[in-house]
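K.L.:
Starting from these lines, generate the structure:
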Amino acid sequence: MNAPTGRPAQPAEPGGRPARLAVGVVGTGRVGPVLGAALKLAGHRPVAASGVSDASRGRAEALLPGVPLVEPAEVLARSDLVLLTVPDDALPDLVAGLAATGAVRTGQLLVHTSGRYGVGVLDPARRAGALPLALHPAMTFTGTEVDVARLAGCSFGVTAPQRLRLAAEALVVEMGGEPEWIEEEARPLYHAALAHGANHLVTLVAQSLELLASAGVQAPDRMLGPLLGAALDNALRSGDAALTGPVARGDAGTVAAHLAELGRVSSQACDSYLALARVTADRALANGLLPAERAEDLLGVLADGGLR
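P.N.:
Reported below is the predicted structural model:
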């Protein structure tokens, strides 16, 4: 495709298939270059990118070789489709600034990848004539070519005006993903759910690895891997019914012993265990997994932090 000429970009060919587009990336962190590379594999043409740090520039050079690194306004000037892949908190000011300086063109597809926001954050650019899309890949990124393959089957939280829905979904499919429609007002809850599951899982696993190492386990990752893999699979299949362990059984003495030992080794891990055990007990009791006759002693231990 030739460089933009000021004409409105065509968001889709007949049937919703995206036209071959000149693609720009504003923000070359872990996400932007990966999505740019995925779009290149789909037949689109990355033409410009912007990045500040040495690490971000390195990612751009590795995943988008030969693509010039320029200022954000110049990225927009060269592109039909622009990926805004900056941190959530930076997105509103970036969009407002680009719109205020006249960088946004009529008919230009402007896509952000924030989980927190829908298309409302793009309103300044929309008023300048841009076509707004929110496409959030529900995946953690390393910023390497490994991520491009991981996009296969990855769910994307998609929010867009009704008239652009087919184009948005088609772009996701071209990157190998599966579109999941998220209403504008549901974006904060959607993002909180993903962050709660993925980010806090990393914290939980890291704490468990440290505790096993403190207990003398030589290969804690090898020990945890099969256990956590099975637990995750069971939880995804069965939800609360997959609960096992001393909290679900109401083994108050075991839980008290855990809290005492964790308090000795790591107050941080003890606090995490206690908070999660309280929630787990409430859910197990509500779902009939924790027998009421065994719940009283357990809830007492959890209420006083195992100090009995």
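K.L.:
switch to C-alpha atoms for all contacts and neighbour counts from now on
P.N.:
Fine.
K.L.:
list the contacts for residue 76?
P.N.:
Taking C-alpha atoms under 8 Å, 6 or more residues apart in numbering, we find residue 76 in contact with 24, 82, 103-105.
K.L.:
Following up with a second sequence; could you model it the same way so I can compare the two?
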Amino acid sequence: MSEQMPDQLPATDWSSRSLRLNCVGAGLVGKTLCHLMARHIQLNQVINQSQSSAQQAVDFIGAGRPFGIGSKPLTHLEPADIWMITCPDDLIASVGNKIIQSGRLQPGNIIFHCSGAISSKIFQIPKLADISVASVHPIHSFSDPRSSLESFSGTPCAIEGDPKATKVLDDLFQSIGADLFPINSESKSLYHASTVMACNYLVSLLELSKMMLSQAGVDHKNHSNPLKGLIEQTLGNYLTGDAQTALTGPISRGDVNTIASHLTALENAPSNWQKVYCSLGNIAADISSKQSLASPQSLQAITKLLNQKDADRKYD
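P.N.:
Okay, here's the model as predicted:
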């Protein structure tokens, strides 16, 4: 039996257009988007490697027909107007182009993927095929699809590709509450690196701060994280202001001796800790120079310390 999920937005006239969607690779991202889109477009097939995995996705979505691509020939794929590829990044090219080469796509069809790092140019469309390509990347964490159904509305989505495809997909994604913005195809890798820094590497940085805390002898395993309030305040200040209003601490004040003591302490820690500290410290020094709180001489001395430690590591 299909699971009942909360509805996000009232149905639009997409259903009257009878546009059909096939989803290839309905994992966390695919089944979330399919569930949200199912009231705005006709969902045909949900295509996964195995029939059982496809059935599980259909049960979550509440619409569509499961298709196990690993056990059935591609000639059994049903026609669709839009083909959404939501498999892992490393499989997009092979899976997407296999679908294209199967001959199941028809003139006027759209094929797109949801990767942040890869452009739509990865699809190899035969000349004169009249098939449009695009990519739409939601800046959203899909770790919990149920939660994503509630929180997706308002999600920024980067979109690029052929004009026809981007126009149709812009309308479709807006119908589920997305906030789309265009991006240059050639800039996708750098764009995606920025999202990884803000999400994945932020987790790494916070975990590193806890590791330093433990190295300093602070027991936080049986207590709440002592850094929690500081983290929340800093993120809040940044999100409601900017880097110049959010940055505090020794580099903001120009405390050269404090930075020197940090670097000395980090000499007894794993070498990559000091490397991260120095790299981020240089960025903090650039921000601090715009605050006008620390003197240019202090910031110059701090930058010299950070860069000297970086140079020392290269020649160890």
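K.L.:
Buried only: go through the contacts of residue 76 of the first structure for me.
P.N.:
When the contacts of residue 76 of the first structure are checked for burial by 16 or more other C-alpha atoms under 10 Å, the buried set is 24, 82, 103-105.
K.L.:
TSV for those residues, including distance to residue 58 of the first structure and secondary structure?
P.N.:
Below are these laid out as TSV (distance: C-alpha to C-alpha, whole Å; DSSP: H, G, I helix; E, B strand; the rest coil):
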residue	distance to residue 58 of the first structure	secondary structure
24	16	strand
82	20	strand
103	26	coil
104	27	coil
105	29	coil
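K.L.:
for these, which one is nearest residue 275 of the first structure?
P.N.:
Minimum distance to residue 275 of the first structure across those is 42.4 Å, recorded for residue 82 (C-alpha to C-alpha).
K.L.:
What ranges does the stretch 201-316 of the second structure have for its helices?
P.N.:
Under the criterion DSSP state H, counting those that start in this stretch, the stretch 201-316 of the second structure contains helices at 228-240, 243-246, 250-253, 256-266, 271-291, 296-314.
K.L.:
Next, the buried residues of the fifth one.
P.N.:
Taking 16+ other C-alpha under 10 Å as the basis for neighbour counts, the residues of helix 271-291 of the second structure that come out buried are 273-275, 277-278, 281-282, 284-285, 287-289.
K.L.:
Ok, the fourth one next?
P.N.:
By neighbour count, with 16+ other C-alpha under 10 Å as the criterion, the buried positions of helix 256-266 of the second structure are 256, 259, 263, 266.
K.L.:
ok, those residues vs residue 243 of the second structure, which is closest?
P.N.:
Using C-alpha to C-alpha, the buried residues of helix 256-266 of the second structure come closest to residue 243 of the second structure at residue 259, 19.7 Å.
K.L.:
Tell me which residue of the first structure lines up with that closest one.
P.N.:
Mapped onto the first structure by TM-score structural alignment, residue 259 of the second structure lines up with residue 255.
K.L.:
check contacts around the spatially most central residue of the first structure.
P.N.:
Most central in the first structure under C-alpha atoms, centre = their mean is residue 138, positioned 4.3 Å from the mean C-alpha point. Contact partners of residue 138 of the first structure, counting by C-alpha under 8 Å, 6+ apart, are 154-157, 194.
K.L.:
Among those residues, which are located in helices?
P.N.:
Among the contacts of residue 138 of the first structure, the members found in helices (DSSP state H) are residue 194.
K.L.:
From the contacts of residue 138 of the first structure, keep the buried residues only.
P.N.:
Here the buried ones among the contacts of residue 138 of the first structure, as counted with 16+ other C-alpha under 10 Å, turn out to be 154-157.
K.L.:
With the first structure overlaid, report how far the helix or strand that contains residue 99 of the second structure is off on average.
P.N.:
Using DSSP states H and E, residue 99 of the second structure sits in helix 89-101. Its matched residues in the first structure lie on average 2.5 Å from helix 89-101 of the second structure after superposition (mean C-alpha distance after the TM-score superposition for the first structure).
K.L.:
Give the buried residues for that helix.
P.N.:
So for helix 89-101 of the second structure, counting by 16+ other C-alpha under 10 Å, buried means 92-93, 95-96, 99-100.
K.L.:
As JSON lines, those with distance to residue 312 of the second structure would be great.
P.N.:
JSON lines is the format used below for the buried residues of helix 89-101 of the second structure (distance: C-alpha to C-alpha, whole Å):
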{"residue": "92", "distance to residue 312 of the second structure": "42"}
{"residue": "93", "distance to residue 312 of the second structure": "43"}
{"residue": "95", "distance to residue 312 of the second structure": "47"}
{"residue": "96", "distance to residue 312 of the second structure": "47"}
{"residue": "99", "distance to residue 312 of the second structure": "52"}
{"residue": "100", "distance to residue 312 of the second structure": "53"}
